[in-house]
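Student: sequence first, then the predicted structure:
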Amino acid sequence: MASIMDRSAINVNISIDDFDSILEYIPDQAPWTTPDPWNDPIDFKTTPWRTGTYHRTEQVGAAVTLNFTGPAVYIYGGTGPEYGSFEVDIDGNKTVVTAYRQESSLLPTSEILFTNEDLAYAEHTLTLTNKGAQGDDKGGDAFLFDYLDMTVQMAPQGASITNKTIEEDDPSITYEGTWGTNQSGNFSGGGSTYTNGDKASFTVEFQASAIYVFGDKKNDHRTYNVYLDGAPAQTFNGTSGCGGAWAASCEQQQPTIKYFASNLNSSTHTLKLENIAGVNESYFDLDSIVLTVPSEYAPRNLSASSASANGSTSTGQSGGGSSSGSSSSDTPDAAFTVGSSPLLLLTFFVLYMLQPRLRQ
């Protein structure tokens, strides 16, 4: 297959948590249950789940989907006697994976359920659908999704990357409409900003090979549009999905990914994010923007998608290793983990916590 992963380049594993807004739950989040981080503070020393949350369903046909660009994806979730099978659909290519295990561990753990490292470097649509008990599954119909990793190339071989954090009060961000502010040592840079104005927006110009927008996720949040370089809007939903259909509750105190884009060239890019408040006057919260800036730009030419969903299952670590490239960060907010195989895989993780918003 042409244009797959360049293992000599700087490739990064981006972790997409079950609470991140770039995921879409189908038909919505009603068939799914999740721990409420608003009521149950997360002990990160003991939780088996990334950021302390998961999405679990017993409804056959319930699904979660993600659009991503890159050559590899890794799915993590729960296994045990209560679980059945789920379908992995990548660009219409489907395979069924079982999460059933005859015995369960003494403590729940998040295991790697599916791996595919042979995708074309292209735009892909991934859908995970609960199939319930199938074939040799002797348990129930449950499916538990914890998180996934997707691999993207940030820079070519021999280059380096630096991560730059833009706080919400940085003058490079232009705001339209009414925005409020919160101050807390738990936010990146000590503060955040929020709006419940319809069509209230912010715009930022930047140069980077990738951009992350981080913010809060809560049940009084709804949809928002993102425009990159004047392209048609991409619409996302910031509702957290527990604590009731509409409530100022179920806040994910870990920062969530509100938007992500990669494979950008060296030109100046423009990102605009617009809140869709609607009749409920729903909120959008911005904590920070993180840019990955390479010493050399070499965006990949994207292939026509011709994915195969026939990946593999594993209980080991994905990726890892040495490369002639390097990375650094000018902010303590981001940490990267380097593994031990021929591919440099840097797992993006944020160390600060977002506390509940106090709106007046």
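Tutor: Sure thing, it's come through. Here the structure is a predicted model, which is why all the values come from computation and not from measurement.

Student: hey, let's count contacts and neighbours off CA atoms from now on
Tutor: Noted.

Student: who are the packing partners of the longest strand anywhere in the chain?
Tutor: When the chain is parsed with DSSP state E, its longest strand is strand 143-155. Judged by 3 or more CA pairs under 8 Å, 6 or more residues apart in numbering; DSSP states H and E, strand 143-155 is in contact with strand 10-17, strand 55-57, strand 63-70, strand 72-77, strand 288-294.

Student: tabulate the ones you listed in TSV, adding columns for mean neighbour count and distance to Asp137.
Tutor: Listed next are the helices and strands packed on strand 143-155 as TSV, based on neighbours: other CA atoms under 10 Å; distance: least, CA to CA, whole Å:
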stretch	mean neighbour count	distance to Asp137
strand 10-17	24	27
strand 55-57	22	16
strand 63-70	20	19
strand 72-77	23	17
strand 288-294	22	43
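
Student: make JSON lines out of those and add distance to Asn265.
Tutor: Below are those laid out as JSON lines (distance: least, CA to CA, whole Å):
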{"stretch": "strand 10-17", "distance to Asn265": "15"}
{"stretch": "strand 55-57", "distance to Asn265": "35"}
{"stretch": "strand 63-70", "distance to Asn265": "15"}
{"stretch": "strand 72-77", "distance to Asn265": "21"}
{"stretch": "strand 288-294", "distance to Asn265": "10"}
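
Student: another structure for you, compare them:
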Amino acid sequence: MADTTTRSTSTTTADPNGATSSPATTTNTTDTPALVPEAAPRFDTSSANATYYANLTIDSFSPIIVYDPPMSVDTGAWHTPITDSILSEIGPLSQRDWHLGTYMRSEMPNATILFFFEGSELYLYGDRGPSYGAFSVQVDSGTTELRSAYTPAQPIGGSSLLDAVRGLSEGRHKAVVTIAGTRTGLVEGSGFLLDYVVVRQNVGTGQPKISDVRGADLEKLGSWKTWTKDEVTVQQGQNVTQTKTIVSSNAKGESLTYSFSNATAVQVYGTRNATNGAYSISLTSSSPSVVGNTTTYNGSFPCDFPDRTNNLTSCEWRGSVLKHAAANLDPAANYTLKLENTDDSPGGRIFDVDLIRTFGGNGVVLEPGSLAPGGSGLDAGNGSSGGASGGGTQNGALRADAVGSSFALVVLVWCLLFRDGFGFGRL
């Protein structure tokens, strides 16, 4: 429901009867900054009821977001930094400061972007400039609002706020963005570019702790018969790298199951590229007051373009994206999360995961925007319990390999700082 919905005043409502689209502000500053995958969220609270809220970032590359027509080399409906050849006023679009280095851009009228989210506020971020035009945003069955991304000058740097929807009832909502293109008689372009989405959602009363299951502990969770464990180091946004363990299987029906309690929200992260396929995520509970649900996603992304070779995994973003999220959970209920590879493509496609994160009364409190150094919400004793048992002792604790890596990094920096004194900087 959206009875009290309000709109941001920092973006421009496109006037269908106007001679031109009024220029919107070109500032990129915002109080809802994007967070790289797996980073600790920023919390804020309402003093009236002591409710805590967190900002959830959904990148344009996330399988939670559905594009229609689908991303395809054949249709050319959507462009990414790999396929985009259009230059902006200040250089190639791919060289701009995009979140995670990705975006989705289209100039096709009536092309749509659809996604479901849980929360009370929604923020859309993308590009503005002379090549962009009108678009509409509808949340649930509310009024379809017409907006414009046109500005006479191209902004410099990162993304701009395109639209904000506030005052939604806390819960699950559906958002649809439709490209309107260039309207007759108006000085504007035809394009639309989405960089990322930020959702503000309720995560309970009292600042929640974070309990993570990652690394080798993911192997303890499921029926993995044919699985692969890969250690990879990926770039997590600007000047941030992280080494992680990705567990994957290309066999249909393979799954992992994670049981947890005392939680208000859960998130699942993993990779996305052309080797990935369809997967489903179900969340059930033994509590009679909780209604279970199953969601199916398309985790594939067509990175294997005809004019490129050996590029099945050469997507723009090689690291994590949000693959599922649920909020407004009952902390008194016991939950079971099942992740399953449902793809039936010939030869099999991959389903993978590198992190399951729950918010609730167990775990640790991470600094806003920081990346968890490792650890697990699993009980070290049996490897089957959720964050409700053991998360507070292990989650967020530095492991031996992380400590070793940190020590090696310190030594490397020390050597670089003093290399001239030891003759390292001279041939």
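Tutor: Received, thanks. Because the structure is a prediction, the values reported are computed rather than measured.

Student: quick check: TM-score for this pair?
Tutor: The TM-score (TM-score structural alignment, normalised by the length of the first structure) is 0.74; 295 aligned residues with a CA RMSD of 3.1 Å.

Student: follow-up on the earlier one: what's the closest of the helices and strands packed on strand 143-155 of the first structure to Asp91 of the first structure?
Tutor: Using CA to CA as the measure, strand 63-70 is the one of those that comes nearest Asp91 of the first structure, at 9.8 Å.

Student: and the helices and strands packed on strand 143-155 of the first structure: which comes nearest Asp28 of the first structure?
Tutor: strand 63-70 (8.7 Å).

Student: so the closest one versus strand 10-17, what angle?
Tutor: If you take axes from the mean of the first three to the mean of the last three CA atoms, to 10 degrees, strand 63-70 of the first structure sits at 160 degrees to strand 10-17.

Student: give the aligned range of strand 63-70 of the first structure in the second structure.
Tutor: Mapping strand 63-70 of the first structure onto the second structure (TM-score structural alignment) gives residues 112-119.

Student: the matching stretch vs the first structure, mean deviation?
Tutor: When the first structure is superposed, stretch 112-119 of the second structure averages 1.1 Å from its matched positions, counting by mean CA distance after the TM-score superposition for the first structure.

Student: quick one: end-to-end distance for stretch 122-142 of the first structure.
Tutor: 31 Å (CA to CA, to the nearest Å).

Student: buried sites along that stretch?
Tutor: Within stretch 122-142 of the first structure, the residues scored as buried using 16 or more other CA atoms under 10 Å are 122-134, 137, 139-142.

Student: in strands, which of these appear?
Tutor: Going by DSSP E, the strands hold Ala122, Glu123, His124, Thr125, Leu126, Thr127, Leu128, Thr129, Asn130, Lys131, Gly132 from these.

Student: gap between the third one and Leu345 of the first structure?
Tutor: Separation of His124 of the first structure from Leu345 of the first structure (CA to CA): 20 Å.

Student: out of the helices and strands packed on strand 143-155 of the first structure, nearest to Phe206 of the first structure?
Tutor: Proximity to Phe206 of the first structure, assessed across these by CA to CA, is greatest for strand 288-294 (8.1 Å).

Student: which bit of the second structure covers the closest one?
Tutor: Residues 355-361 of the second structure are matched to strand 288-294 of the first structure when aligned by TM-score structural alignment.
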